[in-house]
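Undergrad: Below are the sequence and a predicted model for it; my questions follow.
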Amino acid sequence: MKLASLNHGRDGQLIVVSRDLIQAVHAHDIAPTLQFALDNWDQVEGDLQHLYRNLNDGTAHDVFPFNPKLCASPLPRAYQWADGSAYVNHVELVRKARGAEMPESFWTDPLVYQGMSDAFLTPTQDIDVTDENWGIDFEAEIAIVTNDVDMGIRTEEVHGHIKLLMLVNDVSLRNLIPAELAKGFGFFQSKPASAFSPVAVTPDELGDNWHDYKVHHRLTVHHNGVLFGQPHAGTDMTFNFAELVQHVAKSRPLSAGTIIGSGTVSNKDSSSGSCCLAERRMLEIIDNGVAETPFMRFGDTVRIEMFDDSGQSIFGAIEQKVARYEHRYHDEDLNHHRPS
């Protein structure tokens, strides 16, 4: 099943999307929003699946063309967004380039941070940034969405708790990261709003390419219209999604609608390219002693997409442009801030 949210209100308007991403139908008679569907999954899943089958076999009513540009991220906002770093090769490269040893524990204990989740970017929304010198970077990832998960869950109990999968652009401001991490308190300013693919899919949509709690397809990234990377998401994933769920839920329960990201997809064999600029820069430093690839500038674009074995887009594409953010004050704002 494929689900999306029209960009309507804070939480969107749930629609069901055809397998080929060409048509859609409103699901408001079943669930007004995706969060409502996740909160009541056992009650609404069957009806949503029935609507999805009717849409694909041509018997659904009130069908309309699917337009990703009218979509919000599937969950326009979420109660929780926890992003991991499951591809430890990526972490090792970054540390190696700056001459830092990587603790052995990184191979056995996942890295996770809690990101901004009160308002995600739409899949085609500009990445607004105040300063180019902040080191603007894209990070192409995969994410899962869970239902309610008990604290202390074990990996063998995760089956059935992963309800949806999406793609992510986890935007990073690389030049703000070192000073933040030096404080020993984690990311904040260096991690602005992320964007997710226009469509979220149930795991069964991936067929045999979803196993061992990993997605076994290549993740395709274009930067300024040029192919940047196509690493295989099922290769070199040190921690699978069951292990990430177990880690995140070690000391807290997870509410329905929790999003957990994989971190930047990365392969040890770098011939397939990278999913972020920082990794390519690290490889350049390792090989040549200097980073040659610049971070993103105003006007730069990124496209993130995944295709099935027949070449059909699975989730639709994240397509974004970097834009200069300018503060916009209304007259009432100026009056409010003007001293009396």
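TA: Everything's here; your move.
Undergrad: Please count neighbours and contacts with C-alpha atoms only from this point.
TA: Will do.
Undergrad: chain center to the lengthiest helix in the chain, what's the gap?
TA: Ordering each helix of the chain by length in residues (DSSP state H) puts helix 41-57 first. From the chain centre to the centre of helix 41-57 is a distance of 24 Å (C-alpha atoms, centre = their mean, to the nearest Å).
Undergrad: from memory I260 sits against S85, does it?
TA: No - with contacts counted by C-alpha atoms under 8 Å, I260 stays clear of S85, the gap being 10.4 Å.
Undergrad: follow-up on the earlier one: the longest helix of the chain: what's the following helix or strand?
TA: strand 64-65 (DSSP states H and E).
Undergrad: What's the first helix or strand after that next one?
TA: strand 71-72.
Undergrad: For the following helix or strand past that following strand, which outside residues touch it?
TA: The first helix or strand that comes after strand 71-72 along the chain, using DSSP H and E, is strand 81-84. Contacts to strand 81-84, defined as C-alpha atoms under 8 Å, 6 or more residues apart in numbering, come from residues 110-117, 244, 248, 258-263.
Undergrad: now the helix or strand just after strand 81-84: how far from the chain's centre is it?
TA: Once the chain leaves strand 81-84, the next helix or strand it forms, by DSSP H and E, is helix 88-97. Centroid displacement of helix 88-97 relative to its chain, using C-alpha atoms, centre = their mean, is 21 Å.
Undergrad: picking up where we left off before, residues of the longest helix of the chain that come out buried?
TA: For helix 41-57, the neighbour count (16 or more other C-alpha atoms under 10 Å) marks W41, E45, L48, L51, Y52, R53, L55 as buried.
Undergrad: would a markdown table of those residues with distance to M296 be doable?
TA: Below are the buried residues of helix 41-57 laid out as a markdown table (distance: C-alpha to C-alpha, whole Å):
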| residue | distance to M296 |
| --- | --- |
| W41 | 40 |
| E45 | 41 |
| L48 | 40 |
| L51 | 41 |
| Y52 | 39 |
| R53 | 42 |
| L55 | 40 |
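Undergrad: so how far is stretch 24-41 off the chain centroid?
TA: Worked out by C-alpha atoms, centre = their mean, stretch 24-41 lies 21 Å from the chain centre.
Undergrad: another structure for you, compare them:
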Amino acid sequence: MKIATYLYEGLEGLGFVVGKWIYPISKTNPTYPATMAQFLDGGAESMQILQESYDRITTSKQNHEGTLAIEEVSFMAPVPHPKSLRDAYAFRQHVATSRRNRGLDMIPEFDKFPVFYFSNHQAIVGPGDVYCMPQHFEKLDFELEVAIVINKRGKNIAAKDADQYIAGYMIMNDFSARALQMEEMKLSLGPAKGKDFATAIGPWLVTKDELLPFKIPAPTGHIGDAYNLQMTCSINGIQVSKGSFADMHWTFAEIIERISYGVEIYPGDVIGSGTVGTGCFLELNGTGKLHSPNYTEQWLSEGDEVTLEVTGLGQLHNTLVLQS
């Protein structure tokens, strides 16, 4: 299933995305979850109810009440009000290349455990405009990622059991103000102000059944679901980044195991994968300067249109707007 949170005539709705159409779930059955939060809180029971409804819609040739064309709605973040937001650091290529570009050896702790940090779950945005302050545009960057959302409460979860806590997957863009980030991290704390202004997710939540054709074995020595999904970023229609979700070193199952050690996780918690290899200008600029002293750095600017695309998950479009 593809499940979207959208605005129609000023009201928030939850709907199935089928081709170019939105099927409002509330029109399917008024007792069904009306918001993403209700769906996630319902866990496996809500998942089964909506899957049965989705199957009826996609196999029926009848018209359904309230069906909307995609052009009629504005997509919000699929999970507009997460309980929390964590971002991991799970792609070896990104970590190793970024460290090499700074003249540093690969850090051995990367292979010992998956690391993550907390970001601002109140600054989640969906497709559309992303408002940034002037200082954010000082080396403003994208980060090409995939995120999951949790729909089952748990604690001390073993990696072998962790995938059952995942409701689905979506694209994530962890916008980063690098000038602010690099300055504050000299104090060995953060990232904070370099990250807390906007994280985009969307355009919809894709449940695991949709990704079965892309499923592959986990990396050698690792546990959990893995998928072969191509990931790209384009700025103003020009592709600048290309990677693969298959290259994720730590699986989401292993990240959940780490996160949940001694700590409860809750339905509505969002967890990012971290940046795929080549998936940000910070890495690309470092590689470019390493190969040529005349390399011109690239950063995002006001008015830029940023498009992240991931196989099976769709396209996440954002436009950068200056907020004075």
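TA: Looks like it came in fine. The structure displayed is predicted, hence computed values, not measured ones.
Undergrad: re the thing from before, who are the packing partners of the longest helix of the first structure?
TA: strand 13-17, strand 23-26 (3 or more C-alpha pairs under 8 Å, 6 or more residues apart in numbering; DSSP states H and E).
Undergrad: quick revisit: now, which of the buried residues of helix 41-57 of the first structure sits nearest I162 of the first structure?
TA: Nearest to I162 of the first structure out of the buried residues of helix 41-57 of the first structure is W41 (C-alpha to C-alpha; 11.6 Å).
Undergrad: element containing H336 of the first structure, please.
TA: helix 331-337.
Undergrad: Please enumerate residues in contact with that helix?
TA: Helix 331-337 of the first structure is contacted by no other residue when judged by C-alpha under 8 Å, 6+ apart.
Undergrad: thinking again about what came up before, nearest to M296 of the first structure among the helices and strands packed on helix 41-57 of the first structure would be which one?
TA: With C-alpha to C-alpha as the criterion, M296 of the first structure lies closest to strand 13-17 of those, at 32.3 Å.
Undergrad: gap between E210 of the second structure and M170 of the second structure?
TA: Distance of E210 of the second structure to M170 of the second structure, computed by C-alpha to C-alpha, to the nearest Å: 12 Å.
Undergrad: Name the residue in those two with the higher neighbour count.
TA: For E210 of the second structure versus M170, neighbours defined as other C-alpha atoms under 10 Å are more numerous around M170 (28 against 14).
Undergrad: Now do the same for the more buried one: its match in the first structure.
TA: Using TM-score structural alignment, the equivalent of M170 of the second structure in the first structure is M166.
Undergrad: give the contact list for its match.
TA: Contacts of M166 of the first structure by C-alpha under 8 Å, 6+ apart are I142, A143, I144, F196, S197, V199, A200, V201, F315.
Undergrad: And for I201 of the second structure?
TA: By C-alpha under 8 Å, 6+ apart, the neighbours of I201 of the second structure are 77-79, 124-127, 147, 170-173, 316.
Undergrad: Point out the ones among those residues that are inside strands.
TA: Of the positions in these, I124, V125, A147, M170, I171, M172, N173, L316 sit in strands, assigned by DSSP state E.
Undergrad: which one of those residues is nearest Q239 of the second structure?
TA: Scanning those for proximity to Q239 of the second structure, where the rule is C-alpha to C-alpha, the winner is L316, at 13.9 Å.
Undergrad: and the counterpart of that closest one in the first structure, how many neighbours?
TA: Mapped onto the first structure by TM-score structural alignment, L316 of the second structure lines up with I318. I318 of the first structure has 26 neighbours, counted by other C-alpha under 10 Å.
Undergrad: Hmm, A195 and I318 of the first structure touching each other?
TA: Yes - counting by C-alpha under 8 Å, I318 of the first structure touches A195, with 7.4 Å between them.
Undergrad: Between those two, which contacts overlap?
TA: P123, V168, N169.
Undergrad: so what's M1 of the first structure up against?
TA: With C-alpha under 8 Å, 6+ apart, M1 of the first structure has these contacts: V16, V17, R19, Q49, Y52, V201, T202, D204, E205.
Undergrad: do P192 of the first structure as well
TA: For P192 of the first structure, the contacting residues are M116, V171, S172, L173, by C-alpha under 8 Å, 6+ apart.
Undergrad: try 10 Å this time
TA: G115, M116, S117, F120, L121, I127, D128, V129, D170, V171, S172, L173 (C-alpha atoms under 10 Å, 6 or more residues apart in numbering).
Undergrad: What is the equivalent residue in the second structure for the first one?
TA: In the second structure, G115 of the first structure lines up with S119, judged by TM-score structural alignment.
Undergrad: Can you report how many residues lie near its match?
TA: By other C-alpha under 10 Å, neighbour count at S119 of the second structure equals 23.
Undergrad: Ok, the one 3 residues further on next?
TA: Around Q122 of the second structure sit 16 other residues, with neighbours defined as other C-alpha under 10 Å.
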